[in-house]
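Chemist: please find the sequence and the predicted model below.
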Amino acid sequence: MKLSDFDFPLPDHLIATRPASPRSSARLLVARGDSIADRTVTDLPGELRPGDRLVLNDTRVIPARLSGIRHRTGGEGARIEITLLQPTPGGHWRALLKPLKKVRDGETIDLPAGLTATVETRDDGQATLSFNLEGAAFDAALAEAGNMPLPPYIEARRKADARDKTDYQTVWARNDGAVAAPTASLHFDEPLLQALADRGVGFTHVTLHIGAGTFLPVKVDDIADHRMHAEWGRISPEAADEINATRAAGGRIIPVGTTALRLLESAARDDGTLAPWTGETDIFITPGFRFRITDALMTNFHLPKSTLMMLVSALMGRDRIMAIYAHALREEYRFFSYGDASILFPEA
């Protein structure tokens, strides 16, 4: 299939720059087979059945965006923007620096909250940094000095602020490591979780640390030539047992967000059961993919020509998903990370 098969026109005014408040007041498009209904996220319990299980990504977004001053012996300082990507086994951090070409190995970058970064190496458009603080001291300094790494389509319209430290984090986030939020999960608040529990819906937590690669554009015309970025994830034995028990009892498995779905489908066996799993996944889900464990998906509205448009097209069918998006555009749903939600049931 061609990249153009997943394109559609999106007016700028439908790109959300702030979330709905309260979270669960966002709109919810419900697609069951070929039918489409307009709801709100507070209606979600009524769209599910007792015994269904929502799978939630409990990754926690770190305040990975930093701004500091580079110091060079005998030279003037210059402002450097840092986006942390992931820790290395040696205790350093891989990061994007802007501008990278003006930085040299061995230079230091002074940051707020007493934090200092040293440039160890540069390669493949990234840098490896070491910091003067470790452990809890590093975490505390990063919390003070860093900003949330908002997606580029929001950053182009406004800078991150104090509200984003709450808004761009799920209410159940607990495992530090992501530089992007599992955004479908941002619609959940405590009253909604309680209403779902009262309905008899179960919850299972898994972890997939979302990387900055999630925002990289697809640059090939034939999507078969695209290579996905790798992300680290974990499904605990308890999580696998809960999901297997739900399937055995006839309940549906519904990932909240494409990240939870990608993790489940990476670990699922051919018979639809799940084993505990830890590692990196670069799974690329496109039309023709055989879903082994996913019965439905709750997700936001995605970028044109993105790998996530390909994923939802694989679940619902390309023609059906384009009809769903045409409806969302006509009804002026809000798009992307802070936008509205959909829940997609392949079968009516």
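Modeler: Structure's in. What do you need?
Chemist: make it CA atoms for all contacts and neighbour counts henceforth
Modeler: Fine.
Chemist: for the helix or strand encompassing E265, packing partners?
Modeler: If you go by DSSP states H and E, E265 is part of helix 258-267. For helix 258-267, the helices and strands in contact under the criterion 3 or more CA pairs under 8 Å, 6 or more residues apart in numbering; DSSP states H and E are strand 53-57, strand 202-208, strand 277-281, strand 297-300.
Chemist: tilt between the first one and strand 202-208?
Modeler: The one in question is strand 53-57. 30 degrees (axes from the mean of the first three to the mean of the last three CA atoms, to 10 degrees).
Chemist: strand 53-57 packs against which elements?
Modeler: Checked by 3+ CA pairs under 8 Å, 6+ apart, strand 53-57 has strand 202-208, strand 253-255, helix 258-267 packed alongside it.
Chemist: winner for burial among those?
Modeler: strand 253-255 (a mean of 27; mean count of other CA atoms under 10 Å).
Chemist: buried stuff in the strand or helix carrying E120?
Modeler: Taking DSSP H and E as the criterion, E120 maps to strand 116-123. Neighbour counts over strand 116-123 (16 or more other CA atoms under 10 Å) mark T116, A117, T118, V119, E120, R122 as buried.
Chemist: do the same with stretch 235-242
Modeler: For stretch 235-242, burial by neighbour count (16+ other CA under 10 Å) applies to I235, S236, A239, A240, E242.
Chemist: what is the nearest of those to M322?
Modeler: Distance ranking of the buried residues of stretch 235-242 against M322, using CA to CA, places I235 first at 32.1 Å.
Chemist: put this beside the first:
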Amino acid sequence: MVNQSIRVEESQSRKNKPDSSELVFGRSFTDHMFVMDYSSGLGWHNPSIIPYQNLSIDPAAMIFHYGQSVFEGLKAFRTQDGDIQLFRPEKNLQRLNHSNERLVIPPIDEEFGLEAIKQLVELDKEWVPDAEGTSLYIRPFIISNEPYLGVAPSGHYKFIIIMSPVGSYYKEGINPVKIAVENKYVRAVKGGTGEAKTGGNYASSLKAQEIVEKEGYSQVLWLDGLEKKYIEEVGSMNVFFKINGEVVTPALNGSILAGITRDSVLELLRHWDISVTERRVSMQELYEAHQDGTLEEAFGSGTAAVISPIGELYWDGNHLNINEGKTGELSKKIYDTITGIQYGKIKDPFNWVVKVGKKTEVK
């Protein structure tokens, strides 16, 4: 536990805020950031909220050479009443510590981490946009900053939180996308870092993504790294399929990231008494379900998009058209329910929402 209050240094030079209609994901950042240091012997210390600024870091810092880092992604939403609320932030902090354990990074106190997020959002509350579908994206991350060219866990770290106002992931509603099944490259393997949220997993996905985009596909459907038979993720999202009335999703196996939205979808489906199973799903099974007409819907789930319907899968020369390329009824219901809870439009029976501060006006 960090038994310290958070020092706050307010910016004396506030930035111009982008127009809500022109927001681009991850391109503009708020006035302040949270920083906290770790060193062997002292533990986590010096928690501060300071003006957003560049970092001064030694070229020999271990993050540059051995990639010891983790990150998270969550959002703050402005309700119609002007309140600001977070969606299941404790789950992100739990997962951050799970990633920390895998990358041999000292754990953070989760309650203190949530308090840091809330204080930062409260200070920069005017950056939370109020246009339909917009939000404030929150990026906590930890990097190893000890200057040492040796392959070993770092003795020094920096925990940072930055925030960015973002627009709706979909410009014209949730439209199904075309996905190519990847047979050559793999994202992660069991025993690796696939279940941790670390930058290397995303770097390893770039080549396959580059190839399929040139061929007119939006994303890659990843298969397992051993047999290349079983479905794992779609792009950087978890994936679900509705087959003959039952919803199935790949079981967490050590190489699949445990998505917060994935968990929310599972809870919703069980709340609605819809049959849902976590298990291995092969492409052959999916192909056969398509052939016999029982593959009803497919969608990805994640923080950025919430739900991303899949209208077509391309696999080994076969084009699998799903639900006539239209958004499925269940996909739409899940999307409307989760976003409705996030923006305070419908009741939250799961206690997923965490309020931040009092009602404010956007200037």
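Modeler: That came in fine, so what should we check first? It should be emphasised that the depicted structure is a prediction, and the values quoted were computed from it without experimental measurement.
Chemist: where does the TM-score land?
Modeler: After superposition, the two chains reach a TM-score (TM-score structural alignment, normalised by the length of structure 1) of 0.26; 153 aligned residues with a CA RMSD of 6.9 Å.
Chemist: still on that earlier bit, using CSV, lay out the buried residues of stretch 235-242 of structure 1 together with secondary structure and distance to Q194 of structure 1.
Modeler: Output for the buried residues of stretch 235-242 of structure 1, formatted as CSV (DSSP: H, G, I helix; E, B strand; the rest coil; distance: CA to CA, whole Å):
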residue, secondary structure, distance to Q194 of structure 1
I235, strand, 24
S236, coil, 24
A239, helix, 20
A240, helix, 23
E242, helix, 19
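Chemist: distance to A140 of structure 1 added to these, as CSV?
Modeler: Conversion of the buried residues of stretch 235-242 of structure 1 to CSV gives the following (distance: CA to CA, whole Å):
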residue, distance to A140 of structure 1
I235, 28
S236, 28
A239, 30
A240, 33
E242, 35
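Chemist: can you give me the helices in structure 2?
Modeler: Chain-ordered helices for structure 2, with DSSP state H as the definition, fall at 62-66, 89-102, 110-123, 199-203, 206-214, 260-271, 283-291, 329-342.
Chemist: now do the SS call for G177 of structure 1.
Modeler: Judged by DSSP: H, G, I helix; E, B strand; the rest coil, the three-state class of G177 of structure 1 is strand.
Chemist: what about it, distance to G46 of structure 1?
Modeler: 33 Å (CA to CA, to the nearest Å).
Chemist: of those two, who's got more company?
Modeler: When neighbours are counted by other CA atoms under 10 Å, G177 comes out ahead of the other of G177 of structure 1 and G46, with 22 against 11.
Chemist: that one against N57, yeah?
Modeler: No. Under the criterion of CA atoms under 8 Å, G177 of structure 1 makes no contact with N57, lying 11.9 Å away.
Chemist: and the longest strand seen in structure 1, what does it pack against?
Modeler: Among the segments of structure 1 that qualify as a strand by DSSP state E, the longest is strand 78-87. Contacting strand 78-87 of structure 1 under the criterion 3+ CA pairs under 8 Å, 6+ apart are the following elements: strand 65-71, strand 93-98.
Chemist: so what touches the helix or strand following the shortest one?
Modeler: On the C-terminal side of strand 93-98 of structure 1, the closest following helix or strand by DSSP H and E is strand 108-110. Contacts to strand 108-110 of structure 1, defined as CA atoms under 8 Å, 6 or more residues apart in numbering, come from residues G68, I69, R70, H71, R72, I80, T116, A117, T118, V119.
Chemist: the helices and strands packed on helix 258-267 of structure 1 into TSV, with extra columns for distance to L193 of structure 1?
Modeler: TSV is the format used below for these (distance: least, CA to CA, whole Å):
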stretch	distance to L193 of structure 1
strand 53-57	10
strand 202-208	9
strand 277-281	26
strand 297-300	15
